[in-house]
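J.: Return a 3D structure for these sequence lines:
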Amino acid sequence: MEEGEKRLKQEDCSEDVLGSGILTLTNKRLAFDKTRARMMDFSKHMGDTILDITLDNVTKTWKEGLLMKKVCFIVKTDDGEKIYKFGVFNTKSWLKSIDEAVANYKN
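T.: Model prediction:
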């Protein structure tokens, strides 16, 4: 993490395309780190950071789903806009935290 960066929320979750990993929200960015799990010894290992988005690139947030609830957001990238959908435990809390972090973001 950078200087002055604070972790606001973190959860082990899954994204529709990226698979399982850990979603982290800080006061400056959203990051997703891929994880690998082993059933033999019930261990989980951190992998590469495959998503690292500054909060000024988040253009829209929402939640969806009835049984499989997800927090979703659209981000601006060099290749255009991309949609990410994460299956987190408390979508309402995540949505509120992301919206507040985006509103309070200072570069």
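J.: From now on I want contacts and neighbour counts done on CA atoms only, so please keep to that.
T.: Will do.
J.: Could you say which helix or strand holds the one residue sitting closest to the centre of the chain?
T.: By CA atoms, centre = their mean, the mean C-alpha position of the chain lies nearest to Leu23, the distance being 4.0 Å. Using DSSP states H and E, Leu23 maps to strand 19-26.
J.: One more, so I can put them side by side:
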Amino acid sequence: MDSDEKRLKQEDCNEDELGTGVLTLTNKRIAFDKRTSRIADFSTKMGDTVIDVPLDKVDVWKEGRFIKKICFKIKTDEDEKSYKFGVMGTSGWLEEIQDAIEDFKNQ
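T.: Model prediction:
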């Protein structure tokens, strides 16, 4: 993280295609670090950072009736990719990401 970057929210979660990991929101970006676990010895290891994108390239929304997910689309020059994360308190995540995006655009 940069010296002027602040972590706003971080949570263990599950992405539909990428699997389990840690979703992190800062005042500059959204990142997802993959995680692997073993049941035999209850160990957990952090893997690679799979998603690391500035907030100005993110659109966010919430979907689902019973199983709610926080979703975001990353726009690059070449294409767009959507991700769906199962997190606790999707409303809180949605509001904080939207606020962070607005603050980032106003800098």
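J.: Overlay the chains and give the TM-score.
T.: Remark: TM-score between the superposed chains equals 0.93 [TM-score structural alignment, normalised by the length of the first structure]; 106 aligned residues with a CA RMSD of 1.2 Å.
J.: so how far is Gly87 of the first structure from the residue nearest to the centre of the first structure?
T.: Leu23 of the first structure is 10 Å from Gly87 of the first structure, where distance means CA to CA, to the nearest Å.
J.: what's the overlap in contacts for those two?
T.: Taking CA atoms under 8 Å, 6 or more residues apart in numbering as the contact rule, the neighbours common to Leu23 of the first structure and Gly87 are Cys13.
J.: Now do the SS call for the closest residue to Met46 of the second structure other than its chain neighbours.
T.: Leaving aside its sequence neighbours, Met46 of the second structure sits nearest to Arg35 (CA to CA, 6 or more residues apart in numbering; 4.5 Å). Assigned with DSSP: H, G, I helix; E, B strand; the rest coil, Arg35 of the second structure falls in the strand class.
J.: Would you check how far apart Arg35 of the second structure and Val50 of the second structure are?
T.: Arg35 of the second structure sits 10 Å away from Val50 of the second structure, taking CA to CA as the criterion.
J.: Scan the second structure for its longest strand.
T.: Taking DSSP state E as the criterion, the second structure has its longest strand at strand 43-54.
J.: Same question for it: list its buried residues.
T.: Buried residues in strand 43-54 of the second structure, counted by 16 or more other CA atoms under 10 Å: Ile51, Val53, Pro54.
J.: what's whichever helix or strand comes after it packed up against?
T.: Sequence-wise, the next helix or strand downstream of strand 43-54 of the second structure (DSSP H and E) is strand 58-63. Where contact means 3 or more CA pairs under 8 Å, 6 or more residues apart in numbering; DSSP states H and E, strand 58-63 of the second structure is packed against strand 69-75, helix 90-105.
J.: what's the longest strand of the second structure in contact with?
T.: 21, 28-38, 74.
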